[in-house]
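> the sequence isn't on hand, but the structure is:
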């Protein structure tokens, strides 16, 4: 279940509903969108929808302890659980467990192209089986009251025409799904690695835009290759929501302006120092739970990218947090270094 972990920047703030928060979301990314990354992201944005890493049905049903895959902190809301699987009965059971755990949305992965998940009938390979996805979604919806959504590609292999995408969307929508987040690249399931599938197939934003125009009654979100909030604002002229992936991890301060530019919030934009100070109590609590400092500081590595002393900050965290027994004093040293770097430099009297 959720852990009631609160800290000053977020204490008392009400989480927006998932349907509202979906206007901007951070993509599910294996090994990246961990609970610690998500807690850190909440120091930057209160409104964005955050996704878990993909969790397979097998991990939830047979893995122990279950909290290893599902635990999160209360501050992470609104938060979506992404499931990997294809069996309707198992997906329905896992969706119900996710709702019991307190997740605000259950998302089905129909976009991951890795060989490992294909062998278990998970991910992008399911785009070739829209009826199977429809049955799974229908079963999941019967099991929960929270939204059930689908994240997919624009196509796979040679099944990548506009007609193929429309047929897939219409079939799954016929089972009751109203929300689709579409990665605007097709996936090559044979011949390309998952990493290559993130870059080599060309982006086709227009296809997603046309899908939204043709299906105005559906919520259509877009994902893939979007790296700035300005690009997000442009996309929102054509689709209902935008999802950002790697850029939100490598350059996390991008998230600081999301609430103002995407959601129209009027709260002050936090500085990078504000973000570290807000995150510190969470780090201290998780250290007390036995979590390594390196794990907790990893999401912060790109926080001062391009800033004065940014490289020194990254080096300090990369080298010092891995030392056995490293504690909050290392975090504090990094914070003090960046506070000093932010101080105005004294003017030089040349007379």
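Right, received. Where do you want to start? In this text, all values refer to a predicted model and were calculated from it rather than measured experimentally.

> hey, let's count contacts and neighbours off CA atoms from now on
Will do.

> helix/strand/coil for residue 121?
Under DSSP: H, G, I helix; E, B strand; the rest coil, residue 121 falls in the coil class.

> what element comes up after the strand ranked longest in the chain heading to the C-terminus?
For the chain, the strand that runs over the most residues, judged by DSSP state E, is strand 49-56. Following strand 49-56 in sequence order, the next helix or strand is helix 57-62 (DSSP states H and E).

> what comes up buried for the helix ranked longest in the chain?
Ranked by residue count under DSSP state H, the longest helix found in the chain is helix 272-288. Going by neighbour count (16 or more other Cα atoms under 10 Å), the buried part of helix 272-288 is 272-273, 275-284, 286-287.

> next, format the residues you listed as CSV and append distance to residue 119.
Converted to CSV, the buried residues of helix 272-288 look like this (distance: Cα to Cα, whole Å):
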residue, distance to residue 119
272, 43
273, 45
275, 41
276, 42
277, 44
278, 42
279, 39
280, 41
281, 42
282, 38
283, 38
284, 41
286, 36
287, 38
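
> what angle separates whatever helix or strand residue 80 lives in from strand 49-56?
Using DSSP H and E, residue 80 falls within strand 79-84. Interaxial angle, strand 79-84 versus strand 49-56 (axes from the mean of the first three to the mean of the last three Cα atoms, to 10 degrees): 30 degrees.

> structure two is appended below for comparative analysis:
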């Protein structure tokens, strides 16, 4: 029987992004889409075992459905991290096999693990043995000089045989030598076709696609071939894209976003964060791209980029930024499509 990943036929997700998809970003995104699957930043298993767990794993209940992405290559440590994370109620645990940064290379995990499918299988088995929720893998189509047509089918088969409930595939190679993490998101060519073919080879396994997907129109096209679509930078830099997701991807009733309510909720959230020792910019830095292309958006960005960074800045800055935007136009432009 087909694995009903998170009990959904199709899944739309915001990709895990280091330094971006923190708890403040996720809370903000949830104000715009109720059903999008959100991911944490990658959290290293060692940090969970030895670090401040509430800081690393804590989140707001409204963020669900929410997946925790783990980094690591030691099956025992990953299993221990899964045990610890279970108390925090995540809806999914994801293993990072795609990040090309120097940090993960020095730790021999992330995209490096594309070269070690046996290790990935051992990690998945160990995580599955203790997990209460789906265990998934996010990978690349290969690294460096690997031939994806050879490497990816073998990698997927091993991960699936080990018990992975779903595999998300970033449809680019990762070049671990010679390209920066930013260049790895842009230079290696995209190959969506190979991801489609992997779905054809594994019709009973959830296969999702990631990499260079610009908008909801493109997401719907990909969902004709695969089970899930994951957007990263496109959503981060224009979160209003999420306004269409619940209706167009999940079939929910059309719902115009109440931007005044979003403003008020984020102001209250920011006030609480500040009262607990945080700074306004921790919250507002994720909101800068919200009204891309809307009249007044330049001034909106200026306010959030400059005023919110000042010492003592309070949530009234959010109100000032929203006041600069032609909200009537933005409501028309971001209402769910028919």
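Received, thanks. What you see is a predicted model; the values in this text were computed from it and never measured.

> TM-score for these two?
A TM-score of 0.93 describes the superposed chains when it is computed by TM-score structural alignment, normalised by the length of structure 2; 325 aligned residues with a Cα RMSD of 1.6 Å.

> which parts of structure 2 are strands?
So, for structure 2 - with DSSP E - the strands run 11-14, 37-44, 66-71, 92-97, 135-143, 166-174, 206-210, 228-231.

> the third one corresponds to what range in structure 1?
The alignment of strand 66-71 of structure 2 onto structure 1 (TM-score structural alignment) covers residues 79-84.

> just how off-centre is the matching stretch within its chain?
Remark: stretch 79-84 of structure 1 is offset 10 Å from the chain centroid, using Cα atoms, centre = their mean, to the nearest Å.

> so how much does that stretch differ from structure 2 once superposed?
Superposed on structure 2, stretch 79-84 of structure 1 shows a mean distance to its aligned partners of 0.3 Å (mean Cα distance after the TM-score superposition for structure 1).

> the stretch 251-351 of structure 1: helices as residue ranges?
Applying DSSP state H, counting those that start in this stretch to the stretch 251-351 of structure 1 gives helices spanning 258-261, 272-288, 293-297, 310-320, 328-342.

> how far out from the middle of the chain is the shortest one?
What separates the centre of helix 258-261 of structure 1 from the centre of its chain is 17 Å, taken as Cα atoms, centre = their mean.

> which neighbouring elements make contact with that helix?
Judged by 3 or more Cα pairs under 8 Å, 6 or more residues apart in numbering; DSSP states H and E, helix 258-261 of structure 1 is in contact with no other helix or strand.

> contacts for stretch 124-134 of structure 2 next, please.
The contact list for stretch 124-134 of structure 2, computed with Cα atoms under 8 Å, 6 or more residues apart in numbering, reads 5-6, 75-76, 78-79, 82-83, 86, 90-93, 95, 135, 159, 162-166.

> quick one: it aligns where in structure 1?
Using TM-score structural alignment, stretch 124-134 of structure 2 corresponds to residues 137-147 of structure 1.

> quick one: the matching stretch to chain centroid distance?
Taking mean C-alpha positions (Cα atoms, centre = their mean), stretch 137-147 of structure 1 and its chain are 21 Å apart.

> how about the spatially most central residue of structure 2, nearest residue that isn't a chain neighbour?
The centroid of structure 2 falls nearest to residue 15 when counting by Cα atoms, centre = their mean (2.2 Å). Take residue 15 of structure 2 and drop its neighbours on the chain: the residue closest to it by Cα to Cα, 6 or more residues apart in numbering is residue 232, 4.7 Å away.

> who are the contact partners of the one you found?
For residue 232 of structure 2, the contacting residues are 14-17, 211, by Cα under 8 Å, 6+ apart.

> where does the longest strand of structure 1 end up in structure 2?
So strand 49-56 of structure 1 sits over residues 37-44 in structure 2, by TM-score structural alignment.

> off-centre distance for that stretch?
How far stretch 37-44 of structure 2 lies from its chain's middle: 6 Å, per Cα atoms, centre = their mean.

> with stretch 14-21 of structure 2 instead?
5 Å.

> so that stretch matches what in structure 1?
Going by TM-score structural alignment: stretch 14-21 of structure 2 matches residues 26-33.

> just the buried positions in that stretch, please.
Buried, per 16+ other Cα under 10 Å, within stretch 26-33 of structure 1: 26-29, 32-33.

> before we move on, what about stretch 248-255 of structure 1?
248-249, 251-255.

> ditto for stretch 184-194 of structure 2
Buried-residue list, stretch 184-194 of structure 2, by 16+ other Cα under 10 Å: 184-185, 190, 192, 194.

> what's in contact with that stretch?
For stretch 184-194 of structure 2, contacts defined as Cα under 8 Å, 6+ apart pick out 100, 149, 171-175, 209, 211-212.

> quick check: end-to-end length of it?
Using Cα to Cα, to the nearest Å, one end of stretch 184-194 of structure 2 lies 18 Å from the other.

> and for it, what span of structure 1 is it aligned with?
Using TM-score structural alignment, stretch 184-194 of structure 2 pairs with 197-207 in structure 1.
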